[in-house]
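J.: Sequence and predicted model, in that order:
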Amino acid sequence: MQKVLVVDDEPQIRTVLRGYLEAEGYNVAEAGDGAEALVALREDPPALVLLDVMLPGIDGLEVLRQLRSFSDAYVILVTARAEEVDKLVGLGVGADDYVTKPFSPREVTARVKAMLRRDNRGDRTDGDSLLRFDGLSIKPDHREVEANGMLVALSSLEFDLLATFAAEPGRVFSRVQLLEKVWGYDFYGDERVVDVHIRSLRAHLGDDASDPHLIATVRGVGYKFVAQPR
C-alpha cells in the first residue's frame, strides 16, 4: 500500500482525512506538528505528504524545505486562505499542488489519487537513447542529467518536465499540455504549479529566464525548449 502522511495540528482534520484515504486503500500516518512530521518523514518515508502550512513550532514551509533535501515525495500544501496560494506559488516552495481550507475531503482524496497514479514515473520517458544538446545531456533510461559535464539532481517531476521538452525541441507547450503529460490527464489542481517547477528546473540547470538557452517562456501561451541538439 502506498503511504500518505497527513500533517495538521487539528486532530479532527487528520481523523477525517485518514478515514477517506484509508477507504481508498492507502496506508495513512499522522503528525501534529512540524518536528513530529520531520521524524516521521525520515523514519518511514511516505509517497505523498498532505502538509498544513500553519503548524506550531516548525511551520509547513520549513518542513517542506528540509524534506526536499532528502526526498522527492509528492507534497500537497494546505493553507487556510485562498489568497495565500498566490504567495506560495510565487515563492516556488516546491509543492506539487495546493488546497485551501475549508476543503472537501473527497476533493483532497481525488487529488492524492491523481498524484499517486504517477507511481511509475519513469514510464513518462521512453527508450534508452541519450539526448544531447549544447551543454546538456539527458539519459532517460537512467533518469540522469548532466549540465556542462556535472550531474544535476532533479526531482522526479523536474526530470519528467525536462524530458518532455527535450523529446520535442522547439514545440510550444501550454501549461495544460504539460500538466497532462507530466502530472497526468486526471490532474485538476492549480496549473500554476507548472510555473513553480519550471522556475526550479531553470535554477538547477543554470538557465536564465530573461536570456534562456534551454527553456524559453512563450508569453501568453506556455514554454518551449530552445537548446540546439548535438
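T.: Good, I have the coordinates. Worth saying up front: this structure is predicted, and the values here are computed from it rather than measured.
J.: Please make it C-alpha for all contacts and neighbour counts, starting now.
T.: Fine.
J.: how far is stretch 58-76 from where the chain is centred?
T.: 11 Å (Cα atoms, centre = their mean, to the nearest Å).
J.: same check, this time on stretch 194-205
T.: 11 Å.
J.: So which bits of that stretch are buried?
T.: Residues of stretch 194-205 classed as buried: Val194, Asp195, Val196, His197, Ile198, Arg199, Ser200, Leu201, Arg202, Leu205 (neighbour count, 16 or more other Cα atoms under 10 Å).
J.: Return the member of those residues nearest to Pro56.
T.: Val196 (26.0 Å; Cα to Cα).
J.: For the residue most central in space within the chain, give its distance to Val193.
T.: The chain has Asp96 as the residue nearest its centroid, 3.3 Å off, counting by Cα atoms, centre = their mean. With distances taken as Cα to Cα, to the nearest Å, Asp96 is found 6 Å from Val193.
J.: Presented hereafter is structure B, for comparison with structure A:
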Amino acid sequence: MQNRVLLVEDDDELRSLLARYLSNQGFTVREAATGNDGLALAKGQACDLVVLDIMLPDINGLEVLRELRADTHLPVVLLTARGDETDRIVGFEVGADDYIPKPCNPRELVARMQALLRRVAWDQRTEVNAARVCGDLTVEPDHRRILQNDEALDLTATEYEVLQVLLAHAGSVVRKTDLMQWALGRRLEAYDRTLDMHISNLRRKLGPEGPARIETVRGLGYSYRVPV
C-alpha cells in the first residue's frame, strides 16, 4: 500500500514540483496551499505523514502544528527558511519530528520521510510488544507510548523513538552517532542540532528531574539515569 502524505505549502511552483516528485517515488499526495486547508485535510482525511511549511498565508505552520498535536501524533516534517534557527527550535518544542531547510532537495526530503515512516512501521509490526519498565517509566511498544507513573507522556513519534532507545540502554552511554541512526534513521551531520532539540524537549516533558534523568556525556552522547 502506498504511503499517504499531506503536503502543506503555499508556493504553487514548489508544491507542484514536490508533489510530482513524491508521486513518482510512490507516495499518494494530498495538497494544501493554506494552513486552514491543511488542518481540514489532516483531520478529515487519513494520512501517514505531513510535510508542513512554516510560512503560510493565513495561519503559520507552527500554529497548524499546535493544532495537529492536540489531536494526533502523525509524523510531521517542517519546511523551514534556511538558517532560521528560531523556527527550528520552536518547531521541535511544538512537536515537529524533523525539519528540512528551503530551498529543499526533494531527494533528501524523501529520505527523511522514509526514515520516519520506517520507524513507525517497524514498531507497529514488531513481535516484541510486551511492556518494558524502567523506574517510573513504562514503554508500551504496541501502543507506541511511554507512561510515567501510569500517565502517558505527550511525545512526538521521534521523541518516543529517542526515549525508548535511551531506556533500552539505561545506565549506559548511547553515542550521539548511534542514537541519531537508531532513533532518527540517519547519520549525524556536523552542526545538526536536531537530536539536541529532541533531548531538550524530553527533559522538559519528564518534569523537574528531566535534566538529571537524561545526562549529557560530553564528547560521547547521552545516558538515561533511573531515578532512585
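T.: In hand now; what should we look at? Please read these numbers as outputs of a predicted model, since none were measured by experiment.
J.: re earlier: contacting residues for the residue nearest to the centre of structure 1?
T.: Applying Cα atoms under 8 Å, 6 or more residues apart in numbering, we find Asp96 of structure 1 in contact with Tyr74, Val75, Ile76, Leu77, Val193.
J.: please redo it, this time with the cut-off set to 6 Å
T.: Val75, Ile76 (Cα atoms under 6 Å, 6 or more residues apart in numbering).
J.: repeat for Asp128 of structure 1
T.: Asp128 of structure 1 neighbours (Cα under 6 Å, 6+ apart): Asp141.
J.: and it, how far is that from Thr100 of structure 1?
T.: Distance from Asp128 of structure 1 to Thr100 of structure 1, by Cα to Cα: 41 Å.
J.: can you check Gln12 of structure 1 too?
T.: 16 Å.
J.: can you check Gly220 of structure 1 too?
T.: For Gly220 of structure 1, the distance to Thr100 of structure 1 - Cα to Cα - is 27 Å.
J.: and the two? which has more neighbours close in?
T.: Thr100 (17 against 7; other Cα atoms under 10 Å).
J.: With adjacent residues omitted, what lies nearest to the more buried one?
T.: Ranked by Cα to Cα, 6 or more residues apart in numbering and with sequence neighbours excluded, the top spatial neighbour of Thr100 of structure 1 is Thr79, at 4.9 Å.
J.: Hmm, Phe103 and the one you found touching each other?
T.: No - using Cα atoms under 6 Å as the test, Thr79 of structure 1 is too far from Phe103 to be in contact (9.9 Å).
J.: what about those two, which has more around it?
T.: The residue with more neighbours, out of Thr79 of structure 1 and Phe103, is Thr79; 21 against 12, by other Cα under 10 Å.
J.: how far away is the residue nearest to Met54 of structure 1 when sequence neighbours are not counted from Asp119 of structure 1?
T.: Nearest residue to Met54 of structure 1 in three dimensions, chain neighbours excluded: Gly60, at 6.1 Å (Cα to Cα, 6+ apart). Going from Gly60 of structure 1 to Asp119 of structure 1 by Cα to Cα gives 24 Å.
J.: Looking at those two, which is more packed in?
T.: Taking other Cα under 10 Å, Gly60 of structure 1 and Asp119 do not tie; Gly60 has more neighbours (25 against 10).
J.: quick check, Thr190 of structure 1 in a strand?
T.: One thing to correct before we go on: residue 190 of structure 1 is Asp, not Thr. No - counting by DSSP: H, G, I helix; E, B strand; the rest coil, Asp190 of structure 1 falls outside a strand, being coil.
J.: residue ranges for the helices of structure 2, please.
T.: In structure 2, the segments counted as helices under DSSP state H are 12-24, 35-44, 61-71, 85-94, 106-125, 157-168, 176-179, 194-205, 210-213.
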